[in-house]
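Engineer: just coords:
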C-alpha cells in the first residue's frame, strides 16, 4: 500500500533562515508562490496576484503559456534531447530556421546566430569580446544609467554604483557618455563627437558602443529614433561597432520584435535573452553581422548553451510574429497604458511625476522621495506585482505579459491607482 506524502507547509522563514542575504525579489514580494497562469500568480494561501513584473521581462508570453507548454510536454514525452552543448539537434535546427524565416528575413536583417550561454550577461560578454576581437581595440563606450549584466565585463559597462561595487576589482576599459537627455541642456551627440574628433581628448578610439534603446533598470529612459540614428551614424563614421542590448526591451516588449526597428538602424551586434526562450527558460542569443563572425571554434563556450527545451518553446513563441497582429495588439495596449499614466500625472500633481518608456515597457518617475517604493508596496498588498527602477528607485514601472487581456490590464491599472492614493496618505 503506497503512502502519499503531503507537501510540507511553506512560509518565508525557510528562505530567511537558509538562503543567502543576496536575494532581492523575495524581499520586495514577501509571499511563497505556488502557481501561475497567464498574467496571474497564486501564493500558498491561494491569494491571487496580477503580474506587472513578468519575470523582469522574461515572461512576455505569460506564465505557463498553453501552446508553449504542450510543445514542451510532447518533446519530453518523446525522450528527445535536453542537453547537448552546441551539438546539432533537431530542436536547435528548427529554431534557427524559424528565427531566420519569421524574424530576420522579413526585416531584411542578416546575422549569424550565436548561442553564448543561457543568460543576458552571457550575450553581453560575448558581444564585448567579439567587438574587441574584430577591431583590435579595447575601449567601449557605454551610457549613464546603463545596465548590462552582473559579470565582470557586463558590469564594466553598467552604470549603477551599487552593482558595480560588487565586482570587488576595478572595472576598466569603459568610458561613459550621457544618455539622451541625461544632462539638461547638454547634447550627448555633440559631446561624443567632440571626444572622438579631438585626438587630444584622452579617449582612445573605441571598439564599440553599447546601449539599450529603453533603459530598463536605469529608469525606463527611452531614446528617440533621431538619437539612435545619430549614434549609428557616429559608429559608421569612426569604424566603431554598435551593440544594442535588447535583453529586456526586445522580443516585442516595446511593440516591435526588436526595439530598434522604428529607428530603422541595423546594429552590428544584438544581444537577446529573457523572453527569447518563450516560456521563461534560460536562453540567450548574440546576433553578429556575418563579416564580424570571426570566432575560432570554441573560443567562447559554455556548458548550457544548448538548452533544447528553450529552443522548443522559443520556436513555438515565434508563431506570434508570423503576422503583424500581435505587434498591433501590443501597441493598442501600450496606448491604453500611456493614457492611464498621463491621467495619474494630472490627477496626482503631488507626485511631481513624468512618463517614461514606450510600448509595454513604461513607467512613472516621481520626484517625491521614496513614493515609488511605497506605491509598489501598496500594490503588492492589493494583489499586484510591480517593481521600481532608476538610480534612486524613483520610477515604478509596468511590465505586464504582452498577452495580457483587457480585463487584466484594467484590474492592474485600477490597483495602481488605489495604491497611489494609499501611498500619498502615508
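Structural biologist: Great, that's in hand. Because the structure is predicted, anything quoted here is derived from the model rather than measured. Numbers count the residues shown, from 1 in each chain.
Engineer: only C-alpha atoms from now on, for both contacts and neighbour counts.
Structural biologist: Will do.
Engineer: and the longest helix seen in the chain, what's buried?
Structural biologist: Assignment by DSSP state H gives helix 325-347 as the longest helix of the chain. Of all the residues in helix 325-347, those buried under the rule 16 or more other CA atoms under 10 Å are 326-327, 330-331, 333-334, 336-338, 340-341, 344-345.
Engineer: same check, this time on stretch 19-38
Structural biologist: For stretch 19-38, burial by neighbour count (16+ other CA under 10 Å) applies to 28-29, 31, 33, 36, 38.
Engineer: what lies in contact with it?
Structural biologist: 10-12, 41-44, 61-65, 377, 380, 385, 387, 401, 403-404 (CA atoms under 8 Å, 6 or more residues apart in numbering).
Engineer: now the buried members of the residues you listed.
Structural biologist: When the contacts of stretch 19-38 are checked for burial by 16+ other CA under 10 Å, the buried set is 41-42, 61-65, 377, 380, 385, 387, 401, 403-404.
Engineer: before we go on, here's another structure to hold up against the first:
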C-alpha cells in the first residue's frame, strides 16, 4: 500500500510527547466500521487492535449505534453522576439478567469512574477498607493502570518510573510459570505468609489478570488460578480479578475466570463493557464487602448514560443466545492458533513461543526488536497490530470478537507476510 505523507504538524507541535500509538501508525484516521479503519486519504486498514480491547464488537457496530442515536435524539440524559436514570436502570437489569444470574454471581455493582484504572483504584481501596490492612500482592509483568495505586501493583519498570514517587504497599509474586516450572506453585508466597520474619505484612488482597495482556500475553493455567483462590481463602485475603482487557468475552466466556471455576471477591471491568468504545467501568464485589459510606468513593463521570445504553444493547445482542458468542470466539481463536503454530514451525530459531486464549494471542521473538519491525511492516501492508511484553518482544493480536472468518484469514495472511519480510 502506497501511503502519502500525512499532515501531522498540529499533532507534533501541539500535542504532548507522551503520545504513543500514533507514532507506530503515522497516518490520520477518519472513519471506521466493523474491523476496518480508514485514514483521511481513503487507505483501508484491517484492525487487529480493537481499541486495545475496547471494541470487542467492532467499530460503530450498527445495532449499538442505532440504540445510541435513538437515545440522543430523544434527549436522553447524558451526564448523571450517580443519579438514578432510565438508562442506568436498563443496564443494571440487563446486566443482572444476562450476565450475573445465569452464572450465579451475587455481585453488587459499583460505577467508580470512566476508566479501568478508576475501577482498580476502587477495588484496592475497598479491599483495604474491608480488611483493615494496607498490603496488596500483585504478580510479575502485571499491568493494572497508570494512576498511582494501580501503578503500585504494576510490574513494568518503565511505567512505574513515570510515577515520580515511591510506589508502596504492593508486593510482587511470581506469575504462573514465571520460574519455568522449577518450583511448586505459590511455595514462595506461602512461605512468606507463614514466616513472621519475612517482612511481608499480611495482605488485604491479591490482584491478578488471568491473561496478562500488556505483560506479554502470559496465560495463567486454570489449576494455577484455582490454587491462587485457595491460598486467598486460607489466608483471609480477598481475590481481585482484573478483567478490564480480558473480560466481556475476550477469552471466550463473558468473564475470563469462568473456565477456572472460581468466584473472585472483587472483579474490575472496563474497556468493552460499554460495547461502543465509550468510557465506562465497573467494580463488582460480593454483597458482604459493600461497606462503603454514601459518597465515600465518587467521580464526576461515573454516570455515563450513553455508555449504559450501548452496554445494555451489546449484552442483549450478543449474550442472550446462550454460548453462541463464546463458541464463535473459540473457533476464531483456533484459526489464529493454527497460523501462529505454522509461523513457529517455519521460524523455530526466530520465535520463542506463541500463546493465548480466545481472541487474544501473541507470538514472542528472540530478537527483542523483531516484534516492532513486524508491527511496522504490517501497518505498511494495511494491518494494525501492537506489541506487548516488558521489552515489546511480543506481537499482540486483539481483533474484534465480531470479525468474520474471511477478515481474520486476511489479517493472518498479512501478519505472516510481515513476519517473512522482516526475517
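Structural biologist: Structure received. Keep in mind that what you see is a predicted model, and the values were worked out from it rather than measured.
Engineer: got a TM-score for the two of them?
Structural biologist: With the length set by TM-score structural alignment, normalised by the length of structure 2, the two chains reach a TM-score of 0.97; 416 aligned residues with a CA RMSD of 1.0 Å.
Engineer: please identify which pair of the buried ones among the contacts of stretch 19-38 of structure 1 lies farthest apart.
Structural biologist: Spanning the widest gap among these are 65 and 377, at 27.6 Å by CA to CA.
Engineer: just to revisit the earlier point, which helix or strand lies directly C-terminal to the longest helix of structure 1?
Structural biologist: Next in sequence after helix 325-347 of structure 1, counting helices and strands by DSSP states H and E, comes strand 353-358.
Engineer: who are the packing partners of that following strand?
Structural biologist: In terms of contacts (3 or more CA pairs under 8 Å, 6 or more residues apart in numbering; DSSP states H and E), strand 353-358 of structure 1 is packed against strand 221-222, helix 325-347, strand 361-366.
Engineer: state the span of structure 2 onto which the first one is aligned.
Structural biologist: Under TM-score structural alignment, the counterpart of strand 221-222 of structure 1 in structure 2 spans residues 218-219.
Engineer: residue in structure 2 matching residue 114 of structure 1?
Structural biologist: Checking TM-score structural alignment: residue 114 of structure 1 goes with residue 110.
Engineer: which residue comes closest to that match once chain neighbours are left out?
Structural biologist: The shortest distance from residue 110 of structure 2 to any non-neighbouring residue, by CA to CA, 6 or more residues apart in numbering, is to residue 283 (5.1 Å).
Engineer: repeat that for residue 252 of structure 1.
Structural biologist: Computed as CA to CA, 6+ apart, the closest residue to residue 252 of structure 1 that is not its neighbour in sequence is residue 258, at 6.5 Å.
Engineer: where does the one you found land in three-state SS?
Structural biologist: Three-state assignment for residue 258 of structure 1 (DSSP: H, G, I helix; E, B strand; the rest coil): coil.
Engineer: that one corresponds to which position in structure 2?
Structural biologist: Match for residue 258 of structure 1 (TM-score structural alignment): residue 255.
Engineer: can you pull the contacts of that match?
Structural biologist: 243, 246-249.
Engineer: centroid residue for structure 2?
Structural biologist: Central residue of structure 2 (CA atoms, centre = their mean): residue 245, 1.1 Å from the mean position.
Engineer: show me the contacts for it.
Structural biologist: 52-54, 213, 269-272.
Engineer: mind redoing it with 10 Å?
Structural biologist: Neighbour list for residue 245 of structure 2: 52-54, 56, 116, 144, 209, 211-214, 251, 256, 268-273, 360, 398 [criterion: CA atoms under 10 Å, 6 or more residues apart in numbering].
Engineer: among these, name the buried ones.
Structural biologist: Here, 16+ other CA under 10 Å leaves 52-54, 56, 116, 144, 209, 211-214, 251, 256, 268-273, 360, 398 buried among those.
Engineer: which of the residues you listed fall in helices?
Structural biologist: Counted as lying in helices by DSSP H, out of these, are 52-53, 116.
Engineer: so how far is residue 247 of structure 2 from residue 56 of structure 2?
Structural biologist: Here the distance between residue 56 of structure 2 and residue 247 of structure 2 works out to 10 Å (CA to CA, to the nearest Å).
Engineer: residue 382 of structure 2 too?
Structural biologist: 28 Å.
Engineer: what are the ranges of the helices in structure 2?
Structural biologist: Along structure 2, counting by DSSP H, helices occupy 9-14, 21-24, 50-53, 62-73, 86-95, 116-131, 148-152, 157-161, 187-194, 222-234, 305-318, 324-346, 370-380, 405-421.
Engineer: ok, which of those helices comes nearest residue 174 of structure 2?
Structural biologist: Here helix 187-194 is closest among these (CA to CA), at 8.5 Å.
Engineer: what range in structure 1 does that closest one sit on?
Structural biologist: Counting by TM-score structural alignment, helix 187-194 of structure 2 corresponds to 190-197 in structure 1.
Engineer: the matching stretch: which residues count as buried?
Structural biologist: Buried, per 16+ other CA under 10 Å, within stretch 190-197 of structure 1: 192, 195-196.
Engineer: what does that stretch contact?
Structural biologist: By CA under 10 Å, 6+ apart, stretch 190-197 of structure 1 touches 141, 176-178, 188, 201-206, 230-231, 234, 238.
Engineer: who wins for most neighbours among these?
Structural biologist: residue 206 (24 neighbours; other CA atoms under 10 Å).
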